[in-house]
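S.K.: can't give you the sequence, but here's the structure:
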């Protein structure tokens, strides 16, 4: 019989995977890996602000992640280099978050849980946030699927079809912000980007359509969660890191299989 905490951990991991599978595919297609990494680093500032103002952590991280997405979109629309903007904002927000955390009583010692994740302490209320956020992201992607795919494949073709690529980029950025907010307790701010990228990258080699890649990435993510939690309990290793390690192993295996074919 599985313990209560383990069931919650499995449900939390699978809830995040429901969103990261499809969204991670767009991150890979549009080469937005650095954006996801920057948004997750900025979420540390949201954690510090949440503790400082005694607000729910998910609200603080979501607010900062959304602000990050909107600021980056605004600055890049003005002609600023996306890499430069992301680098400045990500490192600045991370530094401010660490500085702010040092002034919040009790947070400095507990910050590791938000940097590297602590899926085994997820509560029932956390599950509500995680599954609610995942459903929101998944519903948004399904609603905008064809437009997002067209804009990702060819922006000129998208414009000819009456699709605004900038709007679709903004939608993906906002969806990324939501995923960062719900995943920070699972794999931590430093590993969220890996949860998005690695399953999608592993699925890319043997997927013929965008839908197949999104589905395969979700399946790989689910396997990573289950196997990673099992490895964590068996080896005593950190749960979030174990999930990413399993995902990386699947990616390496997919490369070997792809080369043989």
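M.R.: Great, that's in hand. Small disclaimer: the values here were computed from a predicted structure and weren't measured.
S.K.: can we go C-alpha only for contacts and neighbour counts from here?
M.R.: Will do.
S.K.: for the helix or strand where residue 201 lies, packing partners?
M.R.: Using DSSP states H and E, residue 201 maps to helix 192-204. For helix 192-204, the packing partners by 3 or more CA pairs under 8 Å, 6 or more residues apart in numbering; DSSP states H and E come out as helix 4-29, helix 33-52, helix 210-235, helix 239-260.
S.K.: among those, which is nearest residue 160?
M.R.: Residue 160 sits nearest to helix 4-29 of all these, at 20.1 Å, using CA to CA.
S.K.: which of the residues in the closest one are buried?
M.R.: By 16 or more other CA atoms under 10 Å, the buried positions in helix 4-29 come out as 6, 8-29.
S.K.: now swap in stretch 192-206 and tell me
M.R.: Buried residues in stretch 192-206, defined by neighbour count with 16+ other CA under 10 Å: 192-204.
S.K.: which one of the helices and strands packed on helix 192-204 lies closest to residue 143?
M.R.: helix 4-29 (12.5 Å).
S.K.: another one to put next to it:
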């Protein structure tokens, strides 16, 4: 069955959607949209590192995404405001990645596949990496869900109850870095943040609890992945942007329905 490239692409999109959705909920609850953007933009620098050192692309992206996330966590709250710091880091990482890739000797790199994804070229190994990362993220979140939720909704109360909000932030950072590393093949560095944020934002009007919001986000993310893949095949459009476009259409529909749901 996995010899069929469409089936592999669908499974890859589903894996990324299931990993990104619950993380996206935390990104929204913590108001960390730029954080996800900065971490995903660093992926291109990870691609350059991997190509220069013969590392697997996923390993290079994971390493750089993790370093970027840790640097942002360390520097936030210092002399620069959080949004300014994240804006600087996001665009600097993307620019440095583009420059680094262009300077690689003897390498002819198709940047569009790293910027916007290449889901139709997913191999069995890529599929194993994507689902391995998705399972790792799921296990991390299941293990720390209550502590992460407490540290997100009320850090002071969580600390007073014996929790460690800084540790939970680092666990969330690790999960984000894993997600970025496995998603670059599917939607690319420029669109990873969209798959984090849009399904979770779409799910918000339908949810009454954090858990139901995460479940709704996973379902909507999977629907966007399948819908974008089918639209790409039908209309011969780029698959990564098509997935995000379907996610955006679902968000518009959710926003239109939100007033009706509030009155219900």
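M.R.: Right, received. Where do you want to start? Computed from a predicted structure; not experimentally measured.
S.K.: any idea how far stretch 80-88 of structure 2 is from the chain center?
M.R.: 20 Å (CA atoms, centre = their mean, to the nearest Å).
S.K.: Flag every buried residue along that stretch.
M.R.: Buried residues in stretch 80-88 of structure 2 (16+ other CA under 10 Å): 82, 85, 86.
S.K.: Then stretch 35-53 of structure 1?
M.R.: Those would be 35-51, for stretch 35-53 of structure 1 by 16+ other CA under 10 Å.
S.K.: do stretch 49-67 of structure 1 as well
M.R.: For stretch 49-67 of structure 1, by 16+ other CA under 10 Å, it's 49-51, 57-67.
S.K.: same question, stretch 174-194 of structure 1
M.R.: 174-194.
S.K.: Mind checking which of those land in strands?
M.R.: Among the buried residues of stretch 174-194 of structure 1, DSSP state E puts none in strands.
S.K.: Spit out the contact partners of residue 13 of structure 1.
M.R.: 119, 186, 222, 225 (CA atoms under 8 Å, 6 or more residues apart in numbering).
S.K.: can you count the residues close to the last one?
M.R.: Counted with other CA atoms under 10 Å, the neighbours of residue 225 of structure 1 add up to 29.
S.K.: isn't it right up against residue 10?
M.R.: Yes. Counting by CA atoms under 8 Å, residue 10 is a contact partner of residue 225 of structure 1 at 7.1 Å.
S.K.: rewinding a little: how big is the angle separating the helix holding residue 201 of structure 1 from helix 210-235?
M.R.: Relative orientation of helix 192-204 of structure 1 versus helix 210-235 (axes from the mean of the first three to the mean of the last three CA atoms, to 10 degrees): 120 degrees.
S.K.: Can you give the distance of helix 192-204 of structure 1 from its chain's centre?
M.R.: Relative to its chain's centre, helix 192-204 of structure 1 lies at 9 Å (CA atoms, centre = their mean).
S.K.: Stretch 107-123 of structure 2 now?
M.R.: Chain-centre distance of stretch 107-123 of structure 2: 17 Å, with CA atoms, centre = their mean.
S.K.: Could you do stretch 115-124 of structure 2 as well?
M.R.: That offset, for stretch 115-124 of structure 2, works out to 15 Å (CA atoms, centre = their mean).
S.K.: Where in structure 1 does it fall?
M.R.: With TM-score structural alignment applied, stretch 115-124 of structure 2 matches the range 115-124 in structure 1.
S.K.: Residue 143 of structure 2 and residue 226 of structure 2: what is the separation?
M.R.: 29 Å (CA to CA, to the nearest Å).
S.K.: The two: who's more crowded?
M.R.: Between residue 143 of structure 2 and residue 226, counted using other CA under 10 Å, the more crowded position is residue 226 (20 against 11).
S.K.: Quick check: that one touching residue 11?
M.R.: No. Using CA under 8 Å, residue 226 of structure 2 is not in contact with residue 11; the gap is 9.1 Å.
S.K.: quick check: longest helix of structure 2.
M.R.: Using DSSP state H to assign secondary structure, the helix with the most residues in structure 2 is helix 124-153.
S.K.: Mean per-residue distance, that one versus structure 1.
M.R.: On superposition with structure 1, the mean distance recorded for helix 124-153 of structure 2 (mean CA distance after the TM-score superposition for structure 1) is 0.7 Å.
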